[in-house]
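Novice: Sequence first, predicted model second:
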Amino acid sequence: MNVFERLESNVRAYCRAYPAVFDKASNARQWDENGVEFIDFFAGAGVLNYGHNNERQRQAIIDYMQADGVTHSLDLHTTAKRTFIERFEDIILKPRNLEYKLQFTGPTGTNVVEAALKLARKVTGRSTVAAFTNGFHGMTLGALAVTGNAHYRNVSGVALNDVLRLPFEGYAGTGVGSLDMIRQTLADSSSGVEAPAAFLVETVQAEGGVNVAGKEWLQALQALAKEYGALFIIDDIQLGNGRTGHFFSWEDMGLDPDLVCLAKGIGGFGTPMGLLLIRPELDQWSPGDHTGTFRGQNLSFVAGSEALAYYENDDFLKSVQEKGRYMEERLNNIVANHKKLNFEVRGRGMMQGLDTHSPAIAKKIMAAAAKQRVIVGACGTDGRVIKACPPLTIEQETLERGLDLLEAAVNEGVTQ
C-alpha cells in the first residue's frame, strides 16, 4: 500500500473507503491480493453493468485482438464500428421506433455532455442551459457548470456561468406543479429570464442521491422545452444500458428526447465509450466541430456489440426488473427495522439508494460496509445516501449474500 501513498496523487477517493489492493474479479465479486472476497454493489459507478470479466465480451475482445483487429482509429471507419452501429440500430433503435444519429465523442460521460451542450447552443443560438438541483453531469468545465455539487464546482477555480438552475422534482414540491413557476417566468417578458438552449435532466439522479423523477413531471418538462424551442436532453449515462429494467431509463415514459447522453456501460467491459444520440434534423455539426483523439475505441465497439446481445429478447431485462424489486424489498426491510431513524429507500430497477438523512450515520455505514466486504457508494448531499448498483448480471445467490452484508453493515453503523 505504501507505493500508493508515496506516489499517487491526493486526489484519489474511492480507495480511501476501501483500502484494499484488488487483484481479481468475476461478475459481482472481487478478490484482493490476499484472496479476500468482496461483493461488488458499485459496478464501477455503473460501468460494469455486465459484470467484471464478462466471459462473452472477454472472448470477443481476445478473438478480435488475435485477428490483428484495429484498436485505435480516431473516427476512421472500421469493421468493429460498423458492427456496433448496425447492431445498435437493429437491437435498440428499430424495435423502439427510434431514429437517432450516433456521435462517438471522447470516451467519458463528461465529454458526451460537453458535446450535447455545444450542439444545443449551436442549434438554438442561445447560451444558457437549464439544469437541476442535485444534478451531476461531469467534471470538465461545461459539464461541471450544469452540475450542482458545490465542492466539485468550487474546485474548478473559475466562474461557471450560462446555467439556469431549477428545482428537480421533489426538491421544492412534487408533481408537474413544480414547473409552473418556470413556465410563468419564461412567459413573462419582464422576468429577465430568457428561454434556454436546452433542458438537461437525469430521470434518476444517481450521484445526486438517487432522486427519482416521475413520468408526468418529465413529460411536462419535455413539453415546456418544446414550447420554448429548447432542446430536451436526457443524461442517461448512469441509468441507461439496462439499469432500470429498460435499455433507456426513459423509454417507458412517453418521452422523445432530442439528445441522449450515453457512456459508462455502453462500452460493456469497462472499456470506455461515449455516445451521443442526436435527432437527425439536429445533427448540425460541421466536420471536426467536436473532435478528440479517442473517438475510435474499437475494443469498446467489440465489447459493446457483444453486450447488445443481452437485449435481443426480453429475458435479460425481465431479470433486471425482478432483481430490482428484490433489492427494493430488502432495503425496505432494513428501513422497517430502524423506524426511529426515518431512513428512506429510493430508486428504479437495480439502482437503489438508502437515504439515511445523516451524513454521519452514512459514513459509519460505509466504514462498516468495508469491514463486511460489500462495495457500495455514498452519494447525495454530503454523502448521506448509500447507493447500491450491482452488475445487472449478478447471480441471485450473490445478490442475496451482498444484501445480507449490507444489512449487517447498516446494523453495525447505526449502533456505533
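Specialist: Structure's in. What do you need? Numbering: from 1, shown residues only.
Novice: rest of the way, CA atoms for contacts and neighbours
Specialist: Will do.
Novice: residues touching Gln297, list them.
Specialist: Gln297 makes contact with Thr71, His72, Ser73, Leu74, Pro107, Pro272, Met273 under the criterion Cα atoms under 8 Å, 6 or more residues apart in numbering.
Novice: Among those, name the ones in strands.
Specialist: In strands, judged by DSSP state E, none of the contacts of Gln297 are found.
Novice: and which of these is nearest Pro95?
Specialist: Comparing the contacts of Gln297 against Pro95 with Cα to Cα places Met273 closest, at 22.9 Å.
Novice: Please verify my assumption that the closest one contacts Ile266.
Specialist: Yes: using Cα atoms under 8 Å, Met273 is in contact with Ile266, at 6.5 Å.
Novice: burial count for Asp180?
Specialist: 11 (other Cα atoms under 10 Å).
Novice: ok, residues contacting the helix or strand containing it?
Specialist: When elements are assigned from DSSP states H and E, Asp180 belongs to helix 180-187. With contact meaning Cα under 8 Å, 6+ apart, helix 180-187 is reached by Leu166, Ser191, Val193, Glu194, Ala195, Leu224.
Novice: which residues in the stretch 1-150 of the chain form strands?
Specialist: Taking DSSP state E, counting those that start in this stretch, the strands of the stretch 1-150 of the chain run over residues 22-26, 29-32, 37-40, 101-104, 129-132.
Novice: ok, and here's another one to check against it:
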Amino acid sequence: MKMFTDVQTVSIDVFDRYESDVRSYIRSFPTVFHRAKDYHLWDVDGTMYIDFFAGAGALNYGHNNEVLKRALLEYLSEDGITHGLDMGTKAKGEFLEAFQQIILEPRGLSYKVMFPGPTGTNSVESALKLARKVTGRSTIISFTNAFHGMTLGSLSVTGNRFKRKGAGIPLSNTFSVPYDSQENGIDGIALLRRMLDDSGSGLDLPAAIIVETVQGEGGINVASLKWLKQLETLCRARDILLILDDVQMGCGRTGPFFSFESAGITPDIVCLSKSISGYGLPMALTLFRPELDVWNPGEHNGTFRGHNPAFVTGTQALKQYWTNQKLTDQTEQHGRTIEGYLSDIVESMPTLRGKVRGRGMAYGMECGVPGLAEEISHAAFERGLIVETSGAQSEVVKLLPPLTIDEVGLKRGLSILADSAKAVAPI
C-alpha cells in the first residue's frame, strides 16, 4: 500500500485532478496562494499580488489583520470555546453587547439578533422564512440583477439566469421587478404600485420586498437614496416587510456601517455576513424588529451558527474600527480616488465603451464590449492585481479593495488596472 508522504509543494494540477468542476475563482486566478497580509497575497512561487477582491467583501479589514489576529490567538491559546451551537458563551455574550453598544444604540436601531448559520445565504433564508411566518403570506418581491445566495430560497429571489438554472427545479413564490429605473427606463416601484392596486394583475400582496442598496454580484448597480426611501414608503403603506440584504455592502463597504444609513431608512429585517466576523471567519446575522421575533425555540437552527472564534474577531473589529468616524471617512476618501481613476480610464480609452458606478469602496467599470471586462481581469492578474468581474454577462470589472488599504497600495492597484485596460482595449 502506498504511504502518504508530506507534500512540500502544491501544484495547481492537484485541483484539476481532485476538485469538482464547480470551482470558479481559481479559473480567474490560476495560481496556488500561500500567504496573505493586509492587502497583499503571495503564491507558492513568491509572486506578490495586490488584492482588490478581499474575499468577495469578506475581508473589509484586510488579510490577517494584526489587531484581530492577536485577539484570536489569545482566545485559542486559552482553550476558548470554538463550537457552541446556540449555547451561551462568553465570546457570544461579549459580541452581542458590543454590537448593541457600538452599532445599534448610536444609530437608534432596535433589532433582535439572530445567528442563522455561517453564511450570507443562511441569513437570507431565515429572513424569508420569518417574513412569511409573520405575515402569513408567501410571495417575496425582488429585483432584476439581484443576488441573494445559492440555496433554494435565496436563489428564488436571485436574478441571474445561469445561477437560477442550477437549482434544477422551478423557483416559485417570488416576483421580480426592475431595479431603480435602470432597466429600459422602467420605474420598478411605480410598476409594483400599479400591480398591487390592480386586482387583475395576478400579483398577491407580498410578505416582503428584499433589496440590496448596491447590487454587487449584479454589476455594482447603485440604487439612489431617493429610490430607497420611496421603496420604504411603499412597504409602510402596504404593510409589506422590507428586507435589506447588506451581506456584501454592510460592515462599512459603502462608508457607514450599514449601507442603508445614508438613505435614512429603517428596514424591518437586515441580513449581514461576510465581514461581520472581521477576519474572514464564517458568521452571519439576521436582524429584525423585536415584534417580529415570533420564532419558536429551534424552529430555525444550524450546527455552525455559534462559531465562537468569529465572535471574538467580530467583537474586536467593532471596537477597533466603529467607535469613531476614521474608517468611514477613509472609505469615502478612497472611494473618490477610485472613482477618479476609473473615470480617467473610461475617458482616455473610449473603445472600452465604459461606464463607472459605485459608492464608498464598492466600484465597478462596465465595459460595453463583450468579454472585455474578463480580459482586463486576466491582464490585471498577470500584472499582480486580483480583481474580479460581475454582472449578468461578467461585463463589469468589480473593485472591492480592503477598506484598510493605504493610499499607496490603492493607487498602485489602480495604476495596474489602468495598464491592464490599456493593454487589451480595442484599437
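Specialist: The structure has been received and is ready for your questions. Predicted, not measured: the structure shown is a model, and the values here were computed from it.
Novice: would CSV of the contacts of Gln297 of structure 1 with neighbour count and distance to Ala303 of structure 1 be doable?
Specialist: Formatted as CSV, those follow (neighbours: other Cα atoms under 10 Å; distance: Cα to Cα, whole Å):
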residue, neighbour count, distance to Ala303 of structure 1
Thr71, 17, 12
His72, 15, 14
Ser73, 15, 16
Leu74, 16, 18
Pro107, 23, 14
Pro272, 24, 10
Met273, 28, 10
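Novice: Nearest to the spatial middle of structure 2, which residue is it?
Specialist: Ranked by distance to the mean C-alpha position of structure 2 (Cα atoms, centre = their mean), the top residue is Gln248 at 1.5 Å.
Novice: dump the residue contacts of that one.
Specialist: Counted by Cα under 8 Å, 6+ apart, Gln248 of structure 2 has contacts Ala56, Gly57, Ala58, Gly216, Leu272, Ser273, Lys274, Ser275.
Novice: Of these, which is the nearest to Leu292 of structure 2?
Specialist: For the contacts of Gln248 of structure 2, the nearest to Leu292 of structure 2 is Leu272 (17.3 Å; Cα to Cα).
Novice: If we ignore the residues flanking it in sequence, what's nearest that closest one?
Specialist: Counting by Cα to Cα, 6 or more residues apart in numbering, Val247 is the residue found nearest to Leu272 of structure 2 once chain neighbours are left out, at 4.4 Å.
Novice: Can you tell me what that neighbour aligns to in structure 1?
Specialist: In structure 1, Val247 of structure 2 lines up with Ile237, judged by TM-score structural alignment.
Novice: Tyr39 of structure 2 too?
Specialist: Using TM-score structural alignment, Tyr39 of structure 2 lines up with Ala28 in structure 1.
Novice: before we move on, what SS does the residue nearest to Leu272 of structure 2 have?
Specialist: coil (DSSP: H, G, I helix; E, B strand; the rest coil).
Novice: Any figure for the gap between it and Gly216 of structure 2?
Specialist: From Val247 of structure 2 over to Gly216 of structure 2 the distance is 10 Å, taken as Cα to Cα, to the nearest Å.
Novice: for Ser199 of structure 2, same thing?
Specialist: Relative to Gly216 of structure 2, and taking Cα to Cα, Ser199 of structure 2 is found at 34 Å.
Novice: If you count surrounding residues, which of these two has more?
Specialist: Comparing Ser199 of structure 2 with Gly216 by other Cα under 10 Å, the one with more neighbours is Gly216, at 28 against 10.
Novice: quick one: what's aligned to the more buried one in structure 1?
Specialist: Match for Gly216 of structure 2 (TM-score structural alignment): Ala206.
Novice: again, but for Val270 of structure 2
Specialist: Per TM-score structural alignment, Val270 of structure 2 is aligned with Val260.
Novice: Kindly report the same for Met365 of structure 2.
Specialist: Checking TM-score structural alignment: Met365 of structure 2 goes with Leu354.
Novice: Give me the secondary structure label for that match.
Specialist: Relying on three-state DSSP, one would call Leu354 of structure 1 strand.
Novice: I figured it hits Ile386, correct?
Specialist: Yes: in this structure Leu354 of structure 1 lies within contact range of Ile386 using Cα under 8 Å: 5.0 Å.
Novice: Run a quick neighbour tally on the aligned partner of Ala223 of structure 1 in structure 2.
Specialist: Taking TM-score structural alignment, the alignment pairs Ala223 of structure 1 with Thr233 from structure 2. Look at Thr233 of structure 2: counted by other Cα under 10 Å, it has 15 neighbours.
Novice: The helix or strand hosting Thr233 of structure 2 vs structure 1, average offset?
Specialist: Assigned by DSSP H and E, Thr233 of structure 2 belongs to helix 225-238. When structure 1 is overlaid, helix 225-238 of structure 2 sits 1.1 Å from its aligned residues on average, using mean Cα distance after the TM-score superposition for structure 1.
Novice: Which secondary structure elements does that helix sit against?
Specialist: helix 188-197, strand 241-245 (3 or more Cα pairs under 8 Å, 6 or more residues apart in numbering; DSSP states H and E).
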